[in-house]
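Colleague: Only the shape, not the letters, is given here:
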């Protein structure tokens, strides 16, 4: 399920190259893009709404023994907004899980969930293990969607103990067509951040996500696993590595700042995502290595660097251009906010110089 999306389409292509896989059937409610269709090669594709009663019959008639649910939305930035995302995540998943539970041929079920199920709060542990729960029950949004779907999957497992269930909880993956909060903050030259907070974040490279998904699909030990890269970054570090300036703003002014400075995605940011920008979230991945048998190839810092290179957002700026753009923007801001902006510029310049990512100024030749 979710065969038309990035992870689903790429997984299909990887499975077709696996000699142990006899048949691959991709299902989604929308047609794959030409690029994703090429990735899927000659795989069978069925365009079907997940809520269709035909799904159970298709699984049974095709003799499907492994189902991968890669169709969950991980942000509210999708077309149609929160209402459409909730409909797809909750109602769509309920029908998929029910169909799998009634299909006798299904023996393995893999769900791509997210680390958002742990929530974000000021009393969180340094790192969440898979056995921990959110310090406060999510009240809505993506965290509650994913937590609910995980519950539906476990309910199916209790009724059908013969089905091996694997739940992969992944953090932000930069570079996918579906935007992320972190990715949206790496776009504008001046990115709003919450004053007084610098959340810790973990990332995951797209290839590591695909490798983990393939491992889960082709026979890894079932269970619930945090899948995340080694290492932790702070949000302002990530923004500065992109050659951009973090601008601290008060929480009440964040949406206003987003409208002025950032892309459309952050203008529709929800409460759970705002809590993430305040407190962050990091995960323990011991079980991923010892029981699941997987180690990501990229660290969080390497995943960020790869994204910046691939997206063309490398920090190739000069001190002069940075200071000039800052002066122009500062004239449009209230004095306190302009002062914080200038302080952020000085910090960013220092960090980029330490990285060797700030080009030396070009000296003019003497006449």
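Modeller: Noted; the coordinates are in hand. Here the structure is a predicted model, which is why all the values come from computation and not from measurement.
Colleague: hey, let's count contacts and neighbours off CA atoms from now on
Modeller: Fine.
Colleague: Please enumerate residues in contact with stretch 145-162?
Modeller: Stretch 145-162 has contacts (C-alpha atoms under 8 Å, 6 or more residues apart in numbering) with 72, 86, 89-90, 93-94, 97-98, 101, 107, 113-114, 116-117, 163-165, 167.
Colleague: Buried ones in that stretch, by neighbour count?
Modeller: 145, 146, 147, 148, 149, 150, 152, 153, 154, 156, 157, 160 (16 or more other C-alpha atoms under 10 Å).
Colleague: can you redo those as TSV with distance to residue 311 and secondary structure?
Modeller: Compiled in TSV, these are given as follows (distance: C-alpha to C-alpha, whole Å; DSSP: H, G, I helix; E, B strand; the rest coil):
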residue	distance to residue 311	secondary structure
145	30	helix
146	28	helix
147	32	helix
148	34	helix
149	32	helix
150	33	helix
152	37	helix
153	36	helix
154	38	helix
156	40	helix
157	40	helix
160	44	coil
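Colleague: Comparison target, given below:
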């Protein structure tokens, strides 16, 4: 029987993984490590309150045979320092704790964004191509730095099977990230002249890949994504969204100003991921028996249905019905204002005529 420790146990991805581990008879106990407890009940869960930004005490992982490291930010954060502390320093702390615990298996969640978005990228990208995420998009670059830490640790711990998963943009129940907010907008901003292929992943399929890495020896890096990809304009059509095409120079200038003012959730460097391809091949993981259950179109349709009650604009997120109520109130107020103005104008004109009549009479 196996004891599995999961960091970031209160997060979006962990919810899907914990459900699988809880149903797996080969898993005797689940150690959940996070600052917040999971919202769903998990029968096998032994929750331990801890923050990966702090050096993890040996007790946090005591008794674990395998560790799944999910305590990474699910998207860009407003503070680069906070994001670095979670994604890079948190991974460093986790590896030190894993060393002390003497685990036999470590699964690290990275991102396909580590490949970088570049006009020279092949389609699709395989696991052995260089990682070229740039510092101007800190979230992707921090994932690259964290992977470097994990790779060095793996080389020093030959007795531990270390798996790195690089998922595509992940959506599903409970998703509330910079990407999901972007897709909740009524119009999708794009850089004019660029319609790169888009690739997604359902969180249940990511959980299946994580679970597979827990129960089987999968050393090395593996891409995780739905089959194939969609052109960006096809994605918009599936979602029933329009495209707001912004000239490249305007897009970067506007993004820079809005990012500095905290209006948008991602820095200007993230625009390259809306301009250039970074879709991946999943052949290596397929060869290990994994297969996605949802297509890109399935994921988008499910997302639209689940997120229909919400509308986002930058960091602002409101319920759609509130927008309709507010819009109705504005229309009513505007109509009332126009009627009042018309009445005032009529009275003013009548009063003016009366004054003129009196003046003529006198």
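Modeller: Sure thing, it's come through. Values in this document were obtained by computation on a predicted structure and should not be read as measured data.
Colleague: And the TM-score between these chains?
Modeller: Comparison of the two superposed chains (TM-score structural alignment, normalised by the length of structure 2) gives a TM-score of 0.76, and 300 aligned residues with a C-alpha RMSD of 2.6 Å.
Colleague: Generate JSON lines for the buried residues of stretch 145-162 of structure 1, with distance to residue 211 of structure 1 as supplementary columns.
Modeller: JSON lines is the format used below for the buried residues of stretch 145-162 of structure 1 (distance: C-alpha to C-alpha, whole Å):
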{"residue": "145", "distance to residue 211 of structure 1": "25"}
{"residue": "146", "distance to residue 211 of structure 1": "22"}
{"residue": "147", "distance to residue 211 of structure 1": "24"}
{"residue": "148", "distance to residue 211 of structure 1": "26"}
{"residue": "149", "distance to residue 211 of structure 1": "23"}
{"residue": "150", "distance to residue 211 of structure 1": "21"}
{"residue": "152", "distance to residue 211 of structure 1": "25"}
{"residue": "153", "distance to residue 211 of structure 1": "22"}
{"residue": "154", "distance to residue 211 of structure 1": "24"}
{"residue": "156", "distance to residue 211 of structure 1": "26"}
{"residue": "157", "distance to residue 211 of structure 1": "24"}
{"residue": "160", "distance to residue 211 of structure 1": "27"}
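Colleague: What is the burial count for residue 303 of structure 1?
Modeller: By the measure other C-alpha atoms under 10 Å, the count of residues near residue 303 of structure 1 is 22.
Colleague: Return the residue of structure 2 aligned against it.
Modeller: With TM-score structural alignment defining the correspondence, residue 303 of structure 1 maps onto residue 299 in structure 2.
Colleague: Could you say which helix or strand holds its match?
Modeller: Under the criterion of DSSP states H and E, residue 299 of structure 2 resides in helix 296-307.
Colleague: ok, then the element right after that helix?
Modeller: Helices and strands here follow DSSP H and E; after helix 296-307 of structure 2, the next one along the chain is strand 310-313.
Colleague: for that following strand, packing partners?
Modeller: Applying 3 or more C-alpha pairs under 8 Å, 6 or more residues apart in numbering; DSSP states H and E, one finds that strand 310-313 of structure 2 contacts helix 178-183, strand 316-319.
Colleague: same thing but at 10 Å, please
Modeller: On a contact count with 3 or more C-alpha pairs under 10 Å, 6 or more residues apart in numbering; DSSP states H and E, strand 310-313 of structure 2 meets helix 178-183, strand 316-319, helix 320-361.
Colleague: So which bit of structure 2 is the lengthiest helix in structure 1 matched to?
Modeller: Ranked by residue count and defined by DSSP state H, the top helix of structure 1 is helix 335-355. Counting by TM-score structural alignment, helix 335-355 of structure 1 falls onto no part of structure 2.
Colleague: wait, doesn't residue 93 of structure 1 sit right on residue 68?
Modeller: No: Residue 93 of structure 1 lies out of contact with residue 68 (C-alpha atoms under 10 Å); the separation is 11.5 Å.
Colleague: So which of the two has more stuff around it?
Modeller: Legend: neighbour count by other C-alpha under 10 Å for residue 93 of structure 1 and residue 68, higher for residue 93 (26 against 21).
Colleague: about what we covered before: now the helix holding residue 299 of structure 2, how far from the chain's geometric center?
Modeller: Offset of helix 296-307 of structure 2 from its chain centre (C-alpha atoms, centre = their mean, to the nearest Å): 15 Å.
Colleague: how big is the offset of it relative to structure 1?
Modeller: For helix 296-307 of structure 2, the mean deviation from structure 1 after alignment is 1.6 Å (mean C-alpha distance after the TM-score superposition for structure 1).
Colleague: just the angle between that helix and helix 320-361, please?
Modeller: 60 degrees (axes from the mean of the first three to the mean of the last three C-alpha atoms, to 10 degrees).
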